[in-house]
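Undergrad: Sequence and predicted structure below; questions after.
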Amino acid sequence: MFSATSRYHDVPTARLRLPDGRTVTYVRRRPMPDPDALTTVAVHAVAPHERLDHIAARYLGDPEQAWRIADAHRVLTPAELTAHPGRRLRVTLPAGLPGAAALLAPGGGTG
């Protein structure tokens, strides 16, 4: 239902039968990962007016992976992460994720 890079990729779906007979499929609640179990691939100091999607593109190669950075910091509002220039953000991937080793190599995931 969702691409392999989506935060909802492995989240199961459920069905709800409405009183009028229609069935609605929905995504169940996504459990938040333990930030300590994530692999840090970089630490980034936020620059003025910087956006989380730009940071994700720089380090992870895909702006749509900004959710991975937000997961590492357990925020509900991702804009909080870039609101204060100088804040240091962990850029993370799940432990054991294929491709993480390439990002950890010298020069990997930095541009």
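TA: Received it, and whenever you're ready, just let me know what you need. Numbers count the residues shown, from 1 in each chain.

Undergrad: Every contact and neighbour count from this point should use C-alpha atoms.
TA: OK.

Undergrad: can you tell me which residues contact the spatially most central residue of the chain?
TA: Central residue of the chain (C-alpha atoms, centre = their mean): residue 68, 1.7 Å from the mean position. Residue 68 sits next to 7, 91-93 when contact means C-alpha atoms under 8 Å, 6 or more residues apart in numbering.

Undergrad: try this one next to it:
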Amino acid sequence: MFEPTSRYHGIATANLTMKDGRTVTYVRRRFLPRPGDLMPIGEQVVVSGDRLDRIAARQYGDPEQAWRIADANGAMRPDDLTAVPGRRLRIALSAGPQGSLGPTPS
């Protein structure tokens, strides 16, 4: 259902039968990994005007991988990660739904 690089890849789906008989398929909840459980591969210092998608493009070659940076830094509000220039962000590989490491960045 999702691309291999999606944060939702491999997460099970479930079905809900509505009162009118329609069946709705949905993705089960994704639990955030503990940042310390992820394999660090580097660090990025935030500069003025940085955004997570731009950092992800530099680090992973794909701006849609910004979720990896948020996971590696335990961010519930990802925009907070780039709010203060000089902050050091962990860059890490993601853990898949079964705990396997995600693809290696290029």
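TA: Yep, that arrived. What you are looking at is a predicted structure, and each value in this text was computed from that prediction instead of being measured.

Undergrad: TM-score for this pair?
TA: The TM-score (TM-score structural alignment, normalised by the length of the second structure) is 0.88; 102 aligned residues with a C-alpha RMSD of 1.6 Å.

Undergrad: What is the neighbour count of residue 60 of the first structure?
TA: 26 (other C-alpha atoms under 10 Å).

Undergrad: check contacts around the aligned partner of it in the second structure.
TA: Structural alignment (TM-score structural alignment) places residue 60 of the first structure against residue 60 in the second structure. By C-alpha under 8 Å, 6+ apart, residue 60 of the second structure lies in contact with 105-106.

Undergrad: same question, residue 44 of the first structure
TA: Contacts of residue 44 of the first structure by C-alpha under 8 Å, 6+ apart are 55, 88-91.

Undergrad: Looking at those residues, state which has the most neighbours.
TA: Going by other C-alpha under 10 Å, residue 55 tops those with 25 neighbours.

Undergrad: residues contacting residue 46 of the second structure?
TA: Residue 46 of the second structure neighbours (C-alpha under 8 Å, 6+ apart): 82, 84-89.

Undergrad: Mean deviation, the helix of greatest length in the second structure versus the first structure?
TA: The longest helix of the second structure (DSSP state H) is helix 52-60. Following superposition, helix 52-60 of the second structure is found to deviate from the first structure by 0.6 Å on average (mean C-alpha distance after the TM-score superposition for the first structure).
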